[in-house]
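*Asks:* just coords:
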């Protein structure tokens, strides 16, 4: 799945897969709450996130934050575990013009991209219809 996610990031137009950034169910303005997540779902999410991070270091292509987040989101979706991808920009002034980062949240738990997340400011929520 990591290779498919990397391919999607590189070659598939954003409007085709941009629905991956929103939870499937209609959530008004809130993310999926931690109270809605079972212990088994949380353990599965943490384990799959760890596997994706470890695997990304061993594949013969660059599997940075967005392919990791997409792959884990897609896999957990097959298990009916809803997650949310967040994207942000680096907050320091010395950053490259488009220094972006993606991370995957299951409730309040960051499954991928947690280490770098602190130095990025999250963009506002974007609805698929707005793109």
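*Replies:* Received, thanks. Not measured: the values here are computed from a predicted model.

*Asks:* Please count neighbours and contacts with C-alpha atoms only from this point.
*Replies:* Fine.

*Asks:* Just give the closest residue to residue 1, not the sequence neighbours.
*Replies:* Leaving aside its sequence neighbours, residue 1 sits nearest to residue 71 (C-alpha to C-alpha, 6 or more residues apart in numbering; 5.3 Å).

*Asks:* let's bring in a second one:
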């Protein structure tokens, strides 16, 4: 048996041990990440921004969620993180943030989508990042407040 088939078999076995939510949403999230990437490449930010939520400037918002909403936000975060590893296209922070926004909106979970900047200490170049939180749950992009200065925030309550 080749090394490739052993590795693929282990990955498939691990996948089938994932929660039902992850297995159900894996393909749709994979497609959403591709669609999000396509939107980013094809459409200007100005035209995309109204679909991200209500712009609130530089303010940081944290919504209060129920226990069920927090649990759902965690499941959404897990499936996005897992699926992004299997995309043959760039599925970095921005496509993940758009996908998180879509799924959280679908489940009627309030969210905040942030854009931030920081200066790389080694190259002095600016780095941009996008992340989404739902209450205290980092849905995509991790806990980035300590690394990046917020330059824009979009919310849905």
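*Replies:* All right, it came through fine. Values in this document were obtained by computation on a predicted structure and should not be read as measured data.

*Asks:* residue contacts, the counterpart of the residue nearest to residue 1 of structure 1 in structure 2?
*Replies:* Alignment note (TM-score structural alignment): residue 71 of structure 1 maps to residue 99 of structure 2. For residue 99 of structure 2, the contact set (C-alpha atoms under 8 Å, 6 or more residues apart in numbering) comprises 29, 32, 33, 36, 80.

*Asks:* Show me these that map onto strands.
*Replies:* Filtering those for membership in strands, criterion DSSP state E, returns an empty set.

*Asks:* Take the residues you listed and write them to JSON lines, including distance to residue 125 of structure 2 and neighbour count.
*Replies:* Output for those, formatted as JSON lines (distance: C-alpha to C-alpha, whole Å; neighbours: other C-alpha atoms under 10 Å):
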{"residue": "29", "distance to residue 125 of structure 2": "32", "neighbour count": "23"}
{"residue": "32", "distance to residue 125 of structure 2": "30", "neighbour count": "20"}
{"residue": "33", "distance to residue 125 of structure 2": "27", "neighbour count": "27"}
{"residue": "36", "distance to residue 125 of structure 2": "26", "neighbour count": "20"}
{"residue": "80", "distance to residue 125 of structure 2": "28", "neighbour count": "27"}
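
*Asks:* nearest to residue 137 of structure 2, of the residues you listed?
*Replies:* Within the contacts of residue 99 of structure 2, the smallest distance to residue 137 of structure 2 is 13.5 Å, found for residue 80 (C-alpha to C-alpha).

*Asks:* how about the residue nearest to residue 1 of structure 1, secondary structure?
*Replies:* Three-state assignment for residue 71 of structure 1 (DSSP: H, G, I helix; E, B strand; the rest coil): helix.

*Asks:* returning to that earlier point: quick check: the farthest pair among the contacts of residue 99 of structure 2?
*Replies:* 36 and 80 (12.4 Å).

*Asks:* where along structure 2 do the helices fall?
*Replies:* Along structure 2, counting by DSSP state H, helices occupy 3-16, 20-42, 45-48, 67-84, 93-106.

*Asks:* and of those helices, who's closest to residue 60 of structure 2?
*Replies:* Between these, helix 93-106 lies closest to residue 60 of structure 2; by C-alpha to C-alpha that is 15.9 Å.

*Asks:* related to what we said a few turns ago, now flag whichever of the contacts of residue 99 of structure 2 is closest to residue 7 of structure 2.
*Replies:* Distances from residue 7 of structure 2 to these, taken as C-alpha to C-alpha, are shortest for residue 80 (22.1 Å).

*Asks:* For whichever residue in structure 1 pairs up with that closest one, list the residues it contacts.
*Replies:* Taking TM-score structural alignment for the superposition, residue 80 of structure 2 sits opposite residue 52 in structure 1. By C-alpha under 8 Å, 6+ apart, the contact list for residue 52 of structure 1 reads 2, 68, 71, 72, 112.

*Asks:* would you turn the helices of structure 2 into CSV with distance to residue 134 of structure 2?
*Replies:* Rendered in CSV, the data for the helices of structure 2 read as follows (distance: least, C-alpha to C-alpha, whole Å):
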stretch, distance to residue 134 of structure 2
helix 3-16, 26
helix 20-42, 18
helix 45-48, 21
helix 67-84, 7
helix 93-106, 8
